[in-house]
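K.L.:
No sequence on hand, only this structure:
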């Protein structure tokens, strides 16, 4: 498993353009989030075709999100260990190295509105882990309340010590949420995250709370200070972080660099804590209350209408990251009202999404489509057990034409049921199977999510999730793959039949119609040789001036320094892939070996100039058939190295793959030998 993660991580880094193309890398609950110097260098098609990658989402002009699902942290840790990535890491525990704002995928031509939503997204993203853990603890306590073991809403003084501790486990996350937000928001902006955390923390200290109750007015420095309860608040720390950024920026301009470490945080705290207590904190609470009151008014006018609007909006908000403000309002509602009216209807969207993915898994099992079955299963488990929709969204929903046609009816039907029962949440939770008890009425919510799930599920099962062209292409690819596998063994048997018959006749026996089975390249003990697909000098892979090829990350083999200008099939094969740029071709030989011929290094950047492709994907070719013609003089004139790696890409299936250097390799020169396990 670890080896597979390492190999996939190296593949991802290569396909985003290598470490030199990565400006920074972070990760969230499901996605690797790259900032690239040149987004065009990323091979998004190659990334999307990898079975470990659930989806690829460009963000702005420089960002690229690679969706990996729940194991994203493992891939992140492997990538940051790779050469050249040591200074690119921006994980949740990494401090900023400069005081510049990190605009992520929103630069230059994008408006401040775009950055505002990204700011919210990257502020809440690191806290998701704590929120998810706390939400499940809340679910445990709500279940205990349901079974009559304790009163979830009872004052803490009336709770037994065991439950007091359990309540403290989840309250710690929500009560100190302003401190966490102060840190993450400040880091996103480029201000000091610990000073950002200290500002809202000051408003949660016993000394501040001892000044009076929420709503009281006290006089500090002769000025009236309105006291508020800042526990679980969202907007005050956000505004404080923005204020801190500008204060720090100004202080660094006037304070000598030699003493900034002492006096910048000193003056920042001296300025920002009173400013937050007097102005930004009350204003932030007013913003939160205003938005909450507006949605509450809509809910008061018609909970039924709001319950339909919310799940119908979410499928369009989540892909753009615009759902984060609503998450803030959910927390705000719980802090002010004691309940939330958004999470229940939101569950209709989530379960409609999971229903689509469950339908895709069912269809994929029926079609024996292993890749989509794996993608769908991963998304379904992350959704049903964790309430996380991103793997389903990016792995399935945004990749196929008809998915939203199957999703939205489920959202609507589930929203109607939520509206009928006027479902509310008693705590902030991720809407999964495990958190159903946190909704009230629990039975009405369960019916609503079931209606959403099965509406979308049956729409996919009966009407599919792809357009006609998409479905036809997928089925054709599956059929071609099966045919290739089925043809390999019979072809080998047929080629051995004449020899077997001759041997029988020479021995005085009678030849039979059934030949003895012949081993393919993948059968135990089979030794197979491959001839060169290109004329030239054969050298070791280690001589390729590209670390991915030189270290055999994509497979063992040999490299050819071309003297000719044609790539031919070294044996009968099916074309698995041929690049539009003409610089590479992938083959599955009839004997089971999978081969990649990559003409030159970085020649993809020529955009097809200097190359002519003679074959198409899924085409069957015979030994010696012309695959690609290239112009060596033109390619060299553009500054590209023509050395051509020839790789066995399914190397792990063999006991050994050995390349044979040769001073002059022709089309009949054996350059690679494979030995099966």
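P.N.:
Done, it's in. Treat the numbers as computed from the prediction; the structure is a model and nothing was measured.
K.L.:
Every contact and neighbour count from this point should use C-alpha atoms.
P.N.:
Will do.
K.L.:
any idea how far the helix or strand where residue 136 lies is from the chain center?
P.N.:
Counting by DSSP states H and E, the element that carries residue 136 is helix 128-146. Using Cα atoms, centre = their mean, to the nearest Å, the mean C-alpha position of helix 128-146 is found 25 Å from that of the whole chain.
K.L.:
So which other helices or strands are in contact with that helix?
P.N.:
Helix 128-146 sits against helix 161-175, with contacts defined as 3 or more Cα pairs under 8 Å, 6 or more residues apart in numbering; DSSP states H and E.
K.L.:
coming back round to it: pull out the buried residues from the helix holding residue 136.
P.N.:
Within helix 128-146, the residues scored as buried using 16 or more other Cα atoms under 10 Å are 131-144.
K.L.:
okay, the angle between it and helix 161-175?
P.N.:
Angle, helix 128-146 to helix 161-175, by axes from the mean of the first three to the mean of the last three Cα atoms, to 10 degrees: 140 degrees.
K.L.:
Would you mind giving the buried residues of helix 128-146 as CSV with distance to residue 185 added?
P.N.:
Shown next, in CSV, are the buried residues of helix 128-146 (distance: Cα to Cα, whole Å):
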residue, distance to residue 185
131, 16
132, 19
133, 21
134, 21
135, 22
136, 25
137, 26
138, 26
139, 28
140, 30
141, 31
142, 31
143, 34
144, 35
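K.L.:
Do a quick rundown of the helices in the stretch 551-677 of the chain.
P.N.:
632-637 (DSSP state H, counting those that start in this stretch).
K.L.:
again with the stretch 201-350 of the chain
P.N.:
Under DSSP H, counting those that start in this stretch, the stretch 201-350 of the chain gives helices at 206-209, 235-254, 260-275, 281-301, 303-317, 324-336, 343-367.
K.L.:
Spit out the contact partners of the closest residue to residue 226 other than its chain neighbours.
P.N.:
Leaving aside its chain neighbours, residue 226 sits nearest to residue 217 (4.5 Å; criterion: Cα to Cα, 6 or more residues apart in numbering). With contact set as Cα atoms under 8 Å, 6 or more residues apart in numbering, residue 217 has these partners: 224, 225, 226, 227.
K.L.:
any idea how far residue 217 is from residue 354?
P.N.:
50 Å (Cα to Cα, to the nearest Å).
K.L.:
do the same with residue 577
P.N.:
On the measure of Cα to Cα, residue 577 and residue 354 end up 32 Å apart.
K.L.:
one more structure, for comparison:
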């Protein structure tokens, strides 16, 4: 009775058990055919058990607790399944640092790497990233309503809207109004404290009990209200426990929860050290709320509002005394105000301007920021299309639609820009260009409170100046992001490698099961192949053969002479090795380039009649992480024999102490009647070295 081939999940679990469990895995990577484990203790790996697994072609123990498991063409899918196992959530268990490494890390921090700044941006990013779905959903609802408003179907901002449109408002306000609670939850989770405590503290100052005290019509005793002369807003104070507490509507605020959770984390973790573990569930949340709700209501909340109001009054003075400076300053400030929620008080100032002087002077320069933001998103979208990054393409498409149609910057900001630090400097250049144009050309005003989108361009005056400014801001940011990338070279190499692995796994999954079993050469097929010498020539009656040409010029050797036990055993199919004379690597046959390793060291080609060819440049060159390899082709591309695939710096390979021998094998050799090799000769590019027959 045959043992059934385990499913992907079962195989992944068996492999992980075979290497000693997740706790024995320091890190895991993969190349074109193998899983590459860095283990804490390689002695814990059960080599015999792993070799016996269906789906595993072989194992290779290496020095330094490194361990390889040969999977074949399905390696990307197996790798992804292992990394998605609950026990591998962190990608492995880092080994404890030595004293020397700890000291080196401390020295590195003192050399001005601004770790605090990195941590700050990570805190912001991780507090908002999980909200991208609902933010995009709400933003698109606003965009649709804005289109209808621009077409005159409905006055989106009228005070006497029908119940239908009030309900539509509720659909998107549910996200923006309760954003502080959601941010508090994520921020607390980021700082590794109970996220529900963070949410509960923020929600306390947003309940009807709290907001019911706001406004001059409040019937709660002890509440007094005054009017801010500059902003025209009501400021109310309640006397609680005999102390004055400023009342504010915290809907939409994000600075307050970010600041509150940072302090809450100190309180929460301090209480954990005080109370025994068996009573922490009750007393740590209790005292955290008892302390932080009053601190938030009395101190942190008003502090955020005071900062915003003070900023609004300062900008009003600046516009009256230095309008050109103001036009440049606004678009440069907004990228920093929006993430902290400090831009909300400016909305009140915009409305006051319209109601008192008949026009507003903030929204015009602000448009330069918005369109610089959208331009940066457009640059990311173009790059994601170019590099076939599906998830980023979807995020950027939705964010750009919400921006251009609805004037909403948050999806771009929280979903993309705060995640990649290279974007901000480039976006700021676009902000500067737009602001300079607005200032030099005399400013831009508007008589309406409008989202700065494509649909609201006509409400700004002079419209030509506004259009030129936002167009320049948009295309400047887009060009800078597109031509310099939003990822660092290292991040781009990693992202491309992950993309290639995912695409290879998807293609593998699309192949029917019987064909997939043939593509991934099983242990039984390997056992039935004698790899001790060249394969005998096919009998005279054999079908016409397909010639595989030399992918590199050099000396052809048999696989059993290759200094790699996996290739030498024939586990990855029959073929040859070539000691390269130069670094040009070309396609050995016509077909589809189904796999291109992100590091440039391996390529997989499938011919029209299903013959699979693997070209592997050097031994263990995946460890070079692409250094010395220049890839000249892309996965999914149709190639013809002789097309350039890569250029390799052989001196760099030798300097890294890796053999330069280039392998060409046929992974699905078991499917073919014969694979004939021509060894022991010097060949030039394009000279036949292998013939395969069906």
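P.N.:
Perfect, I can see it now. The structure presented is a predicted model; accordingly, all values stated were derived computationally and were not measured.
K.L.:
Any idea what the TM-score is?
P.N.:
Put the two chains on top of each other and the TM-score (TM-score structural alignment, normalised by the length of structure 1) is 0.52; 480 aligned residues with a Cα RMSD of 6.5 Å.
K.L.:
I'd like the helices of the stretch 201-350 of structure 1 laid out as TSV, including distance to residue 493 of structure 1 and mean neighbour count.
P.N.:
Formatted as TSV, those follow (distance: least, Cα to Cα, whole Å; neighbours: other Cα atoms under 10 Å):
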stretch	distance to residue 493 of structure 1	mean neighbour count
helix 206-209	84	12
helix 235-254	71	20
helix 260-275	77	16
helix 281-301	72	17
helix 303-317	54	21
helix 324-336	61	20
helix 343-367	29	27
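K.L.:
To residue 126 of structure 1, which of those lies closest?
P.N.:
helix 324-336 (12.7 Å; Cα to Cα).
K.L.:
how much does that closest one stray from structure 2?
P.N.:
Once fitted to structure 2, helix 324-336 of structure 1 is off its aligned match by 4.2 Å on average (mean Cα distance after the TM-score superposition for structure 1).
K.L.:
all strands of the stretch 401-550 of structure 1, in order?
P.N.:
Ranges of strands in the stretch 401-550 of structure 1, per DSSP state E, counting those that start in this stretch, are 424-425, 439-440, 527-531, 536-539.
K.L.:
Who are the packing partners of the second one?
P.N.:
Identification of packing neighbours for strand 439-440 of structure 1 by 3+ Cα pairs under 8 Å, 6+ apart yields strand 424-425.
K.L.:
next one: the strand it packs on to chain centre, how far?
P.N.:
Offset of strand 424-425 of structure 1 from its chain centre (Cα atoms, centre = their mean): 30 Å.
K.L.:
Report all helices and strands that it contacts.
P.N.:
Counting contacts by 3+ Cα pairs under 8 Å, 6+ apart, strand 424-425 of structure 1 is packed against helix 343-367, strand 439-440.
K.L.:
how about a cut-off of 10 Å?
P.N.:
helix 324-336, helix 343-367, strand 439-440, helix 442-463 (3 or more Cα pairs under 10 Å, 6 or more residues apart in numbering; DSSP states H and E).
K.L.:
sec struct for the closest residue to residue 35 of structure 2 other than its chain neighbours, please.
P.N.:
Of all residues not flanking residue 35 of structure 2 in the chain, residue 69 sits nearest, at 5.1 Å (Cα to Cα, 6+ apart). Taken by DSSP: H, G, I helix; E, B strand; the rest coil, the conformation at residue 69 of structure 2 corresponds to strand.
K.L.:
And the buried residues of helix 128-146 of structure 1, which is closest to residue 332 of structure 1?
P.N.:
Nearest to residue 332 of structure 1 among those, with distances taken as Cα to Cα, is residue 131, at 14.3 Å.
K.L.:
Trace the closest one over to structure 2, please.
P.N.:
Under the alignment (TM-score structural alignment), residue 131 of structure 1 pairs with residue 135 of structure 2.
K.L.:
looking at it, that match is touching residue 172, isn't it?
P.N.:
Yes - counting by Cα atoms under 10 Å, residue 135 of structure 2 does reach residue 172; the two are 8.6 Å apart.
K.L.:
Please enumerate the shared neighbours of these two.
P.N.:
residue 141 (Cα atoms under 10 Å, 6 or more residues apart in numbering).
K.L.:
In this structure residue 165 of structure 2 contacts residue 148, no?
P.N.:
No - in this structure residue 165 of structure 2 lies outside contact range of residue 148 using Cα under 10 Å: 11.4 Å.
K.L.:
Overlap in contacts, those two.
P.N.:
When contacts are counted by Cα under 10 Å, 6+ apart, residue 165 of structure 2 and residue 148 have 154, 155, 156 as shared neighbours.
K.L.:
I'd guessed the first one sits against residue 148; true?
P.N.:
Right, residue 154 of structure 2. Yes - here residue 154 of structure 2 reaches residue 148: they are 6.1 Å apart, a contact under Cα under 10 Å.
K.L.:
if I pick the closest residue to residue 141 of structure 2 other than its chain neighbours, what's in contact with it?
P.N.:
Distance criterion Cα to Cα, 6+ apart; nearest residue to residue 141 of structure 2, sequence neighbours excluded, is residue 172 at 6.4 Å. Residue 172 of structure 2 is in contact with 134, 135, 136, 137, 138, 139, 140, 141, 142, counting by Cα under 10 Å, 6+ apart.
K.L.:
sorry, back to before: now render the strands of the stretch 401-550 of structure 1 as TSV, adding mean neighbour count and distance to residue 266 of structure 1.
P.N.:
Converted to TSV, those look like this (neighbours: other Cα atoms under 10 Å; distance: least, Cα to Cα, whole Å):
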stretch	mean neighbour count	distance to residue 266 of structure 1
strand 424-425	23	42
strand 439-440	22	46
strand 527-531	18	71
strand 536-539	23	63
